[in-house]
Structure formats: C-alpha cells, structure tokens
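In: Fold the following and give me the result.
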Amino acid sequence: MVGWHSDYYGVCDESLYGFWIEVDFLENKLLSGIVTWGRATMFDQFVTSFHLELLVDKSTEWTNVTENGTTMFTANTNVQDAILNTFSESLLARKVRLYPFKCSGRVTLRWEFIGCSKCESIVHK
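Out: Sure, this is the predicted structure:
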C-alpha cells in the first residue's frame, strides 16, 4: 500500500489539475484492479474521484485507463471503507499515475494495486 498527502490545503479544484502520484513497479506487471482508502487518522480527508494513466516498459507514451467508456474512477466517500475498482481486462504497466479529480478536505490517499507479478500473458474469460 502506498499513501499520499499533498501539501496543498483545501478542496480539489482547478488549481490541482496536473498533480499526480506515480508508482514504478520496475518492470511490467499485470494489474486487475486498484483499491483506495482515505486518510487513516482522525481527519476527514479522502479522494472521491480520480483518473489513471499507465506506461509500459520501454515506452515513452502514457495511456489513459478507460473503463465503461470513461477515464474517471469513483473512489471514497469516507476514510474507513476501502473501495475496489476492478478493470474489465488486465492492464500491463510498469508505471501508473493517479490524478485526483475531486476530494474531501486535503488530497489524501492510500492505494494498492491488485495484480499478478508472475503471469506471462493476459488471460481473459
């Protein structure tokens, strides 16, 4: 799990567009979903929506992640509950960027990816 708390105090607004948190898996990984939580302490701070971009190893082009015709993912409504967003197809990525879009309080996020590090190919049912 990775946590992030921005230095910016206030609600997510246009001044935050372009801010992101990035994870580098150091090699391509298959990802099947993302779990998000809000802040783990007493403050009511969490991201309510976000979008993702991914980068495949040896590529220089970031790609938007799209699910159900949109690039926007629904996140948290409180700090306690984990929210799971699964991908309809596994995604191959070395790096992933999460861009917060809306939040409650400061931009605060804990996140974890669901995936397979030893899979050699993408399997669909």
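In: drop to CA atoms for contacts and neighbour counts, all remaining ones
Out: OK.
In: Chain neighbours aside, what residue packs nearest to residue 30?
Out: Leaving out its chain neighbours, the residue that sits closest to residue 30 by Cα to Cα, 6 or more residues apart in numbering is residue 92, at 4.7 Å.
In: distance of that neighbour from residue 56?
Out: Distance, residue 92 to residue 56, using Cα to Cα, to the nearest Å: 7 Å.
In: shared neighbours of these two, anything?
Out: Residues touching both residue 92 and residue 56 (Cα atoms under 8 Å, 6 or more residues apart in numbering) are residue 28.
In: Residue 100 is in contact with residue 76, correct?
Out: No: if you go by Cα atoms under 8 Å, residue 76 and residue 100 don't touch, sitting 11.4 Å apart.
In: quick one: which of these two has more around it?
Out: residue 100 (27 against 22; other Cα atoms under 10 Å).
In: need the contact list for the residue nearest to that one when sequence neighbours are not counted.
Out: What sits nearest to residue 100 in space, not counting adjacent residues and going by Cα to Cα, 6+ apart, is residue 50, at 4.3 Å. Listed by Cα under 8 Å, 6+ apart, the contact set of residue 50 reads 72-75, 98-102.
In: cutoff 6 Å now
Out: By Cα atoms under 6 Å, 6 or more residues apart in numbering, residue 50 lies in contact with 72-73, 99-101.
In: can you tell me which of those residues lies nearest to residue 123?
Out: Ranked by distance to residue 123 (Cα to Cα), the contacts of residue 50 are led by residue 73 at 23.2 Å.
In: And that closest one, how far from residue 29?
Out: 20 Å.
In: And these two? Which one has more around it.
Out: Using other Cα under 10 Å as the criterion, residue 73 and residue 29 rank with residue 29 on top: 21 against 18.
In: The structure of the following sequence is requested for comparison with the preceding one:
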Amino acid sequence: MGLNVEIKCKIMLLYSTLCIIVFSRKSHSSSTSLRLKDMGITTVIFTISFFVATSANQNEEILCKARPGCQLAKCDPGLPSSRLNTNEYPITCVQDKELKAENEALKKKLQSWLTEWEEMKPIFSELKTKTTAGLQSLMRTFELCYMGMKSGVIPDSAIFASTYYDSWHAQYRARLDNRVSEKSTGSWSSKTNTIGEWIGVDFGSVRNVAGVITQGRPTYNQWVSKYKIACGTYPNHLHFVTESDSEMIFTGNSDSDTKVYNRFPAVLSCRYIRLYPQEWNVQMSLRFELVHGHCLYIKPL
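Out: As a prediction, the model looks like this:
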C-alpha cells in the first residue's frame, strides 16, 4: 500500500534535516567547497519538500469540504484505497445535535400535515356535490370555522388575560371544550370579579374574525352571561364592537357546558381581540373559541 502524500513529504523533510545535521558535523578534513555543495543540495531538497508538504495539506483542506446537510466535517484519510483521487479523501460528517433534532421535528410536522391532508381529502371530494346547507353541516362537523383555541393552533403564549386566579385557572385553560384534569380546572377564572377584567388572543398578525363561541367552567356553576368584544391592531388602541353607535353587549352562557355562538354584525379585522365580562354567575369563568371571517354566514355549532 502506498503512503499518504503528506506523510511522504514529512519523511523527506526529516531526512533533509538529518542530512544538514550530519554534513555540518563532517570532519574538517573535508574540503569546504565539498561540504557547501552537499549542504546546498540538501537545502534544495528540504525547501522542495517543505513546499510540497504545505501544498498537499492545503489541497486536502480545500477538497475536504462538508457534504450538504452537515454543519461540521473533518478529513479522514483512511486507507489509500479509499481515496477519491490523489489529494482528496472521504469525508466524515458530524451533524450538530440541535440541527438533527430540528430535522426530526420538521419531519414529524410534515407527517402531521400529510395525515391532516389525507383526512381532508374526503371533504374536498364532496364539496362539488354539496348544497349550501350540506356545506354548512360539513364545516360544523370538521370544525373548519374554528381559529385554533380548541385545536391548539393558537398557542398558550398567544393567550392573555388581565388577571387569573392561579395557575390552575390560567388564561390558557380557556380553550373550548377543555376539561378538568390533575393540573387544570378546565377554564379561565379571573382574580377578581370586577368590570374591566378581560381575556384575549394575539394572533401575531391581522386576521378576520366572524364571531365567538363561549362556554362556562366545567363541573362548576360558573359562567359569563354578558360580555363585550374589543379588537384592533395595537393592544393600547382597541375598539369595542358597536351597533347603532353603542357598544354591543353579547348574551353569553346560562350553564357550565352549553356552547353559545355570537356572530358579529360584520367581520372584524384585528390582531388583538379581547372579551370583557359584564355579567357572570358566581365567578368570571369561561372557555371560548374564535370563528374565521369566512364563516360569517355559517353557524359553526
């Protein structure tokens, strides 16, 4: 088996160095001109070997590049038989752990989207044959009008409230159809029962909203029976929904579990939307869902 180019050069460098040392120690009986001649030849060999070795090393660094998908790579000369050519060697890729984890997460998300698409295929195949009433029934069945409180598309970090009683009653517990669990009472409850308390969502960008669905607190006689809605592009400049120049008061729930839908007079375009309780039973407690703007004329229940 042949030797690595860089190793050969290093051997030549070592040999040349030894020659210089030996020649410098020759007896004084040798003629000065002869010693200078020998040392000159050796120096030439040394210089050529140095530049060849440096060039070989640079070639390896240039040719030994990371493959697509790798953040880190290192040269792995291995066996001479595994060379790609004279100065290029196989590459050992070392992927960053975080990148690997991110790729796995993206794969799972893609698989989730593919699964959802497969579930939606029957819906789209039926759309051509459905009447208006049939389409409305279809949208209700698959909750296509819901904006993401129930499904979790709206994340916990996008749900806000003026106050909450404790972590068991936090604002992100206010998802439609949420139930009691070991760490949750199944709804949002305010810290105080005073006008001015609110719960709302930051969509992250302007969205169209047609209405809101509310429920009370599961297993407890607590619910919001009247409320106002405010929305806008900036949290400090929200406007209440009005009708005939007056702030609308929507009729909410009268029990713990029944869903009540209130459609707005017109589609709202807003990034921030808030629900302000005006009347309640025992405690301000509720669960809710927001309805897509394209469902203005569809009852999503």
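In: about what we covered before: map the residue nearest to residue 30 of structure 1 onto structure 2.
Out: For residue 92 of structure 1, the aligned residue in structure 2 is residue 269 (criterion: TM-score structural alignment).
In: packing partners for the helix or strand harbouring that match?
Out: Secondary structure assignment for residue 269 of structure 2, by DSSP states H and E: strand 260-281. Judged by 3 or more Cα pairs under 6 Å, 6 or more residues apart in numbering; DSSP states H and E, the packing partners of strand 260-281 of structure 2 are strand 199-215, strand 223-232.
In: Please say which position in structure 1 residue 292 of structure 2 maps to.
Out: Mapped onto structure 1 by TM-score structural alignment, residue 292 of structure 2 lines up with residue 115.
In: Tell me how many other residues surround the nearest residue to residue 94 of structure 2 once chain neighbours are set aside.
Out: Nearest non-adjacent residue to residue 94 of structure 2, counting by Cα to Cα, 6+ apart: residue 72, 5.3 Å away. Neighbour count of residue 72 of structure 2, defined by other Cα under 10 Å: 13.
In: cool, the one 3 residues further on as well?
Out: Residues contacting residue 75 of structure 2 under the criterion other Cα under 10 Å number 17.
In: just residue 69 of structure 1 next, same as before
Out: Neighbour count for residue 69 of structure 1, taken as other Cα under 10 Å: 7.
In: Return the residues in contact with it.
Out: Contacts of residue 69 of structure 1 by Cα under 6 Å, 6+ apart: none found.
In: State the distance from the aligned residue in structure 2 for residue 63 of structure 1 to residue 109 of structure 2.
Out: Matched by TM-score structural alignment, residue 63 of structure 1 corresponds to residue 239 in structure 2. To residue 109 of structure 2, residue 239 of structure 2 is 37 Å away according to Cα to Cα.
In: Relative to structure 1, which residues correspond to the strand or helix carrying residue 54 of structure 2?
Out: Residue 54 of structure 2 belongs to helix 32-63 when assigned by DSSP H and E. Alignment note (TM-score structural alignment): helix 32-63 of structure 2 is unmatched in structure 1.
In: before we move on, what about stretch 8-20 of structure 2?
Out: Alignment note (TM-score structural alignment): stretch 8-20 of structure 2 is unmatched in structure 1.
In: Run the chain-centre distance for that stretch.
Out: 56 Å (Cα atoms, centre = their mean, to the nearest Å).
In: Show me what counts as buried in that stretch.
Out: Residues 9-10, 12-13, 16, 19-20 are the ones in stretch 8-20 of structure 2 that count as buried (16 or more other Cα atoms under 10 Å).
In: Tell me which entries of the residues you listed lie within helices.
Out: 9-10, 12-13, 16, 19-20 (DSSP state H).
In: Would you convert the residues you listed into TSV that also reports distance to residue 200 of structure 2?
Out: Formatted as TSV, those follow (distance: Cα to Cα, whole Å):
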residue	distance to residue 200 of structure 2
9	72
10	72
12	77
13	75
16	80
19	84
20	84
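In: Residue 138 of structure 2: neighbouring residues, count only.
Out: Using other Cα under 10 Å, residue 138 of structure 2 has 17 neighbouring residues.
In: how about the helices and strands packed on strand 260-281 of structure 2, which one is nearest residue 285 of structure 2?
Out: In terms of Cα to Cα, the element of these nearest to residue 285 of structure 2 is strand 223-232, at 5.1 Å.
In: what comes up buried for the closest one?
Out: 223-232.
In: Tell me which residues are up against stretch 12-31 of structure 1.
Out: Taking Cα under 6 Å, 6+ apart as the rule, stretch 12-31 of structure 1 contacts 57, 90-99, 102-103, 114-117.
In: how far does it stretch from start to finish?
Out: 27 Å.
In: how far is it from where the chain is centred?
Out: Distance, centroid of stretch 12-31 of structure 1 to centroid of chain: 7 Å (Cα atoms, centre = their mean).
In: Equivalent analysis for stretch 43-54 of structure 1, please.
Out: With Cα atoms, centre = their mean as the basis, stretch 43-54 of structure 1 stands 7 Å off its chain's centre.
In: equivalent range in structure 2 for it?
Out: Counting by TM-score structural alignment, stretch 43-54 of structure 1 pairs with residues 220-231 of structure 2.
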